[in-house]
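Undergrad: No sequence on hand, only this structure:
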C-alpha cells in the first residue's frame, strides 16, 4: 500500500511540474507588448533623392501606440513623384540661409528637411504658413509621449526645414506614401508601450 501511495504522490508531483513547464512555455511564446512594438529603425540619418520639388501643403502630427508621427503633405505629390528628404539628429538647429540658431525644446533635436518648399515654385505664392523660429501652425503636442516641440526653420532653395524636439534620441523611420513624407519616432528603444 505504501508503494502505491508513494508512486501516486510522485506521479502527482511530476504532473504538476509538467503543467508548470507547459504554462511557462506557453507564456514564453505569447507575444509581449515589447514584441508588438519592436522597431529596429535605428537613429542614423535617413535620406532619399527628390524626383520633383512640389509645394508643401501641410504638416500634421498624430499619436500611435508605439510611436509619434509627423506627416508632410505635398501638394500634387504622388507615389510616382517621390519627394526627397534628409532626417537626422543634430546638436543644434541652424536656420538655412541665415545660419541663426533656433532653440528647440526636448532632450534631442531631429532635423527634418523635405524637398518641398512652403511656396509654389511656379508662382511664388505661399503654400504653407510656417514662420521661422515659430512652432508649426496647427500642431498641438499636448499628451504626446515622444514629441515635445516643433520649430519651423525655413524654406530655402526648394527645401523646407523643421526642427522636431523629442524626449530623447530615439529610433525613427521615414517613408513615403502617395503624396506624403512620414516620420515616425518610437516611444523608446525597446518600444514598450
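TA: In hand now; what should we look at? Just so we're clear, the structure is a prediction, and the values are computed from it rather than from any experiment.
Undergrad: Going by C-alpha atoms from here, please, whenever you check contacts or count neighbours.
TA: Noted.
Undergrad: in this protein, which strand has the most residues?
TA: Assignment by DSSP state E gives strand 147-156 as the longest strand of the chain.
Undergrad: got the contact list for it?
TA: Contacts of strand 147-156 with the rest of the structure, by C-alpha atoms under 8 Å, 6 or more residues apart in numbering, involve 68, 93-97, 102, 104-106, 117-118, 130-136, 141, 160-167.
Undergrad: Now intersect the residues you listed with the helices, please.
TA: Of the contacts of strand 147-156, none are assigned to helices by DSSP state H.
Undergrad: Write the ChimeraX selection for whichever of those residues are buried.
TA: The following ChimeraX line selects those of those that are buried, judged by 16 or more other C-alpha atoms under 10 Å:
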select :68,93,94,95,96,102,104,105,106,117,118,130,132,133,135,136,141,160,161,162,163,164,165,166,167
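Undergrad: So which of the contacts of strand 147-156 belong to strands?
TA: Counted as lying in strands by DSSP E, out of the contacts of strand 147-156, are 68, 93-94, 102, 160-166.
Undergrad: Tell me the one among those residues nearest to residue 83.
TA: residue 160 (11.5 Å; C-alpha to C-alpha).
Undergrad: Structure two is appended below for comparative analysis:
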C-alpha cells in the first residue's frame, strides 16, 4: 500500500511539472528563448514562389531581422507606402545581380531571392535612402545566433525595385506578410 501511494505522489508531481512547463511555453509564444511544443511550429506555408504585382513609388528605408520561436524574420520598411507592396520571393539555385546578371555568392544551404517594389533611392531626388551596396552584406544586419538565416547580400536597386539574397540553412517553408508599409518574410526553422 505504501508503494502505491508513493507511485501516485510521484505521478502527480511529474504531471504538475509538465503542466508548469506547458504554461510557460504558452505564455511566451514569440520569445526567442522559449521553446514551443512541436505542433505549435507546424506550417503550411510551402516553399513555392510568392508574389504580388502592386506598384509603389516610395523608397525602401531599412531592412532588419528578428528571431522568433518558430521562424526567423526579415522586415523591409517602406515608409509612406500606400496600399500593398509588390514583391516576388522564391528560392533560386544561384543569386545574380538584377540588371547586370553578375553572380553574387550567398552563404547557406539555400538562397531565397527577394524583390520588393521599392527602390533604395528616392525616385524624385535620386538620393540614396537605403545604404545597400551590390554584392555586400546588408548594412546593420547581424545574423549571429540565428537558427535559419545564414547570410544576406544586397543585389541591386534597378527599375524601381530592390533585390536581396537571403542565405538560409535549407530550402524551408516561408511566408510573406504585409502591414503598414512593411513587407515581412518569415522562414520556418523546420518543415
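TA: Structure received. Computed from a prediction, not measured in an experiment: that's the story for all the values here.
Undergrad: Residue in structure 1 paired with residue 11 of structure 2?
TA: Mapped onto structure 1 by TM-score structural alignment, residue 11 of structure 2 lines up with nothing.
Undergrad: and the counterpart of residue 129 of structure 1 in structure 2, what does it touch?
TA: By TM-score structural alignment, residue 129 of structure 1 lines up with residue 131 in structure 2. Going by C-alpha under 8 Å, 6+ apart, residue 131 of structure 2 touches 120, 139.
Undergrad: do you know how far residue 131 of structure 2 is from residue 144 of structure 2?
TA: Here the criterion is C-alpha to C-alpha, to the nearest Å. By it, residue 131 of structure 2 lies 21 Å from residue 144 of structure 2.
Undergrad: One more: residue 179 of structure 2?
TA: Residue 179 of structure 2 sits 26 Å away from residue 144 of structure 2, going by C-alpha to C-alpha.
Undergrad: Checking my notes, residue 24 of structure 1 in a helix, right?
TA: Yes: applying DSSP: H, G, I helix; E, B strand; the rest coil, one finds residue 24 of structure 1 inside a helix.
Undergrad: so who does the residue sitting nearest the centre point of structure 2 touch?
TA: Residue closest to the mean C-alpha point of structure 2, counted by C-alpha atoms, centre = their mean, is residue 73 at 2.7 Å. By C-alpha under 8 Å, 6+ apart, residue 73 of structure 2 lies in contact with 65-67, 184-187.
Undergrad: Same question for residue 100 of structure 1.
TA: Listed by C-alpha under 8 Å, 6+ apart, the contact partners of residue 100 of structure 1 are residue 94.
Undergrad: Span of stretch 72-86 of structure 1 from start to end?
TA: Stretch 72-86 of structure 1 end-to-end distance (C-alpha to C-alpha) = 13 Å.
Undergrad: ugh, wrong one, stretch 148-166 of structure 1
TA: Chord length of stretch 148-166 of structure 1, first to last residue, is 5 Å (C-alpha to C-alpha).
Undergrad: distance of residue 110 of structure 2 from residue 68 of structure 2?
TA: The gap separating residue 110 of structure 2 from residue 68 of structure 2 is 20 Å, by C-alpha to C-alpha.
Undergrad: Name the nearest residue to the alignment partner in structure 2 of residue 71 of structure 1, ignoring sequence neighbours.
TA: Here residue 71 of structure 1 is matched to residue 75 in structure 2, going by TM-score structural alignment. Spatial nearest neighbour of residue 75 of structure 2, chain neighbours left out: residue 184 (4.6 Å); criterion: C-alpha to C-alpha, 6 or more residues apart in numbering.
Undergrad: okay, now the equivalent of that neighbour over in structure 1: neighbour count?
TA: Counting by TM-score structural alignment, residue 184 of structure 2 lines up with residue 182 in structure 1. Using other C-alpha atoms under 10 Å, residue 182 of structure 1 is surrounded by 18 other residues.
Undergrad: would you say residue 182 of structure 1 is within a helix?
TA: No: counting by three-state DSSP, one finds residue 182 of structure 1 to be strand, located in no helix.
Undergrad: That one contacts residue 68, correct?
TA: No: taking C-alpha atoms under 8 Å as the definition, residue 182 of structure 1 is not a contact partner of residue 68, at 10.6 Å.
Undergrad: Out of the contacts of residue 73 of structure 2, which is nearest to residue 12 of structure 2?
TA: Closest approach between the contacts of residue 73 of structure 2 and residue 12 of structure 2, by C-alpha to C-alpha: residue 67, at 35.6 Å.
Undergrad: I'd like to know how many residues surround the closest one.
TA: Applying other C-alpha under 10 Å, we find 20 residues neighbouring residue 67 of structure 2.
Undergrad: where's it relative to residue 149 of structure 2, distance?
TA: Plainly put, residue 67 of structure 2 is 9 Å away from residue 149 of structure 2 if you go by C-alpha to C-alpha.
Undergrad: can you check residue 2 of structure 2 too?
TA: 55 Å.
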